[in-house]
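S.K.: Test case, fold it:
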Amino acid sequence: MKTITVAHSPDADDIFMYYAIRFGWVNLEGIKFDNIALDIETLNVEAFKNTYDVTAISFALYPKIREEYALLTTAVSFGEGYGPKVVKLKDKKLKRNFKVALSGEHTTNAMLFKIAYPEARIIYKNFLEIEDAVLNGEVDAGVLIHESILTFDDKLEVERELWDIWCELSGGDLPLPLGGMALRRSIPINRAIDYEDTLIKAVKVATTHAKPLSKMLLERDLIRVDAPTLEKYLSMYANADSVALNEIQYKAINRLFEIGYENGFYDTLIKAEDFLIPREYKELRNS
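M.R.: Reported below is the predicted structural model:
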């Protein structure tokens, strides 16, 4: 049996979308999917090294790894009127060069933040450490991601929503592309299509059986939040729109790539549709 490594972040939506495979609800004959959970910036860095067969990534990273990884069409997370939050202590006034903690150099939120706050002094921390860094005064502000946007301490307040920054930069009519999945190009195309199909099926099964799957995750202490928070969080980031990229989502990703290119983050401008697994290969092969 061949083993395929699937790396994802430890936040609730990634775990939720993968665990239909882990629990055996979805499988692929002859293939064992072996998952590993790491924070998103670690996954971004490992993608540069071509470490995992399938990996979660920040959408903002993708143009930098396009030669080694194909962009998958499933297990995607977008913000729709919400997203990461810039937080600070209540009533604190931020200077132009305020010190801020971000969850990683290659994250989508980091790119948007840098464009909006070019004079901020940035340090990088594991996303689980950012809230405490703001509370103890190590930094003036921090960008919260994942479940922290719902559970942060009441001593903190939102300085600015990354959603608002995105709307200003993008034109305001597109969802915010946050996280997606990518697959190593060295995998044969026919198998790559099979792996993507399996992942699509897993996300679809997860989102259509959200209640029993959520209960199993909570009972096994695989999630960091309580049941009501999990339900709310999954409604935001692991829903029917996570199963397969749609036209509006492609437009949003491409707008993100345009913004990054215009601001010097990428060496060339690409379109997401040009970097998917060429599914027509299977049709031609079977014709």
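S.K.: From now on I want contacts and neighbour counts done on CA atoms only, so please keep to that.
M.R.: Noted.
S.K.: for the helix or strand that contains residue 206, packing partners?
M.R.: If you go by DSSP states H and E, residue 206 is part of helix 189-208. Applying 3 or more Cα pairs under 8 Å, 6 or more residues apart in numbering; DSSP states H and E, we find helix 189-208 packed against helix 12-22, helix 280-286.
S.K.: Proceed likewise with the subsequent sequence, for comparison:
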Amino acid sequence: MSDRLDIAYSPCPNDTFVFHAWAHGMVPGAPELDVTFADIDVTNGMAERGEFDVLKVSYAVLPWVLDEYALLPCGGALGRGCGPLVLTREPGVSLAGRTVAVPSERSTAYLLFRLWAAAAVPGGVGEVVVLPFHEIMPAVRDGRVDAGLVIHEARFTYQEYGLHALADMGEHWETTTGLPIPLGAIVAKRSLGPARLRELAAAARTSVRMAWDDPAASRAYVLEHAQEMDPAVADQHIGLYVNEFTADLGEAGYAAVRGLLTRAAGEGLVPPLGRDALAFA
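M.R.: So this is what the prediction gives:
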């Protein structure tokens, strides 16, 4: 592997932590990377348009992109106790008929929210509006929307906005399925070929393990791109979203992904997956 690849991932601490070694030429034999930073809603659109060789995307977008991209078995974000939250200004309010801000309608967070709302909000929520995730908590605080679905480091900072956690989408998912929460996936162009896809997976896995072996090495890179995030919050973020599933999806990880997309297809939220859609090279 010697040629360069275009890759896009978010500036969030878990992604910069995972890809630090690879992006800086520290993974032996791995291709050089031309890195573009973009929020998940942007990278989802990039995948739908087939714009990059490798992308970090939401698991929710997979049904639309798996013809062109293969899911790599490592490098992504799954976990437990790390799901999106629904926030409101007052505790315990009903969302029936209310306006809810979400970070994307092609996100895992949105699928988890719709599955939760189908069970927990009789009559359903009202209007759903899409906002960049960093604008959602201010919008809830200022009364521009009734509730907001938040992801990433907002789990650790929402109380600073005087907001309340109405429901934890991950808790609902784990309670009803027993499976980890599938959040972000790494995908690569199928046109690269099976051998190259296996090499990319090996490079991603090595980059993860190098980050774990020397966490201090990536710290400057993580904080440079963490959008003025408190270093302690960045550490919490990494600790929550970089785990054994990042190194390898494994049986439970694949079950979680297929379970989410099968349930979402049953609700008409995504197209159904083919039998071998998640198969790796």
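S.K.: Could you get me the TM-score between them?
M.R.: With the length set by TM-score structural alignment, normalised by the length of the second structure, the two chains reach a TM-score of 0.89; 272 aligned residues with a Cα RMSD of 2.0 Å.
S.K.: Can you report how many residues lie near residue 71 of the second structure?
M.R.: 26 (other Cα atoms under 10 Å).
S.K.: Surely it and residue 258 touch.
M.R.: No. Using Cα atoms under 8 Å, residue 71 of the second structure makes no contact with residue 258, being 12.0 Å away.
S.K.: Contact partners for residue 197 of the second structure?
M.R.: Residue 197 of the second structure makes contact with 72, 188, 190, 281 under the criterion Cα atoms under 8 Å, 6 or more residues apart in numbering.
S.K.: Could you report the distance from the alignment partner in the first structure of it to residue 79 of the first structure?
M.R.: Residue correspondence to the first structure (TM-score structural alignment): residue 197 of the second structure is matched to residue 192. For residue 192 of the first structure, the distance to residue 79 of the first structure equals 28 Å [Cα to Cα, to the nearest Å].
S.K.: And for residue 68 of the first structure?
M.R.: 27 Å.
S.K.: now residue 146 of the first structure
M.R.: 11 Å.
S.K.: Kindly report the same for residue 228 of the first structure.
M.R.: 19 Å.
S.K.: Between the two, tell me which one has more neighbours.
M.R.: Counted by other Cα under 10 Å, residue 228 of the first structure and residue 79 do not tie: residue 79 has more neighbours, with 18 against 8.
S.K.: Next, work out how far apart the nearest residue to the more buried one once chain neighbours are set aside and residue 81 of the first structure are.
M.R.: Leaving aside its sequence neighbours, residue 79 of the first structure sits nearest to residue 176 (Cα to Cα, 6 or more residues apart in numbering; 4.7 Å). According to Cα to Cα, residue 176 of the first structure and residue 81 of the first structure sit 8 Å apart.
S.K.: Overlap of the contact sets of these two?
M.R.: Going by Cα under 8 Å, 6+ apart, residues that sit against residue 176 of the first structure and also against residue 81 are residue 163.
S.K.: Which residue of those two possesses the greater neighbour count?
M.R.: A direct count of neighbours by other Cα under 10 Å for residue 176 of the first structure and residue 81 places residue 176 higher, at 29 against 15.
S.K.: mind checking what that one lines up with in the second structure?
M.R.: By TM-score structural alignment, residue 176 of the first structure lines up with residue 181.
S.K.: can you confirm residue 61 of the first structure is in a strand?
M.R.: No. Per DSSP: H, G, I helix; E, B strand; the rest coil, residue 61 of the first structure lies outside any strand segment and is helix.
S.K.: Would you enumerate the residues in contact with it?
M.R.: 44, 106-108.
S.K.: Also residue 81 of the first structure?
M.R.: 163, 175.
S.K.: helix/strand/coil for it?
M.R.: coil.
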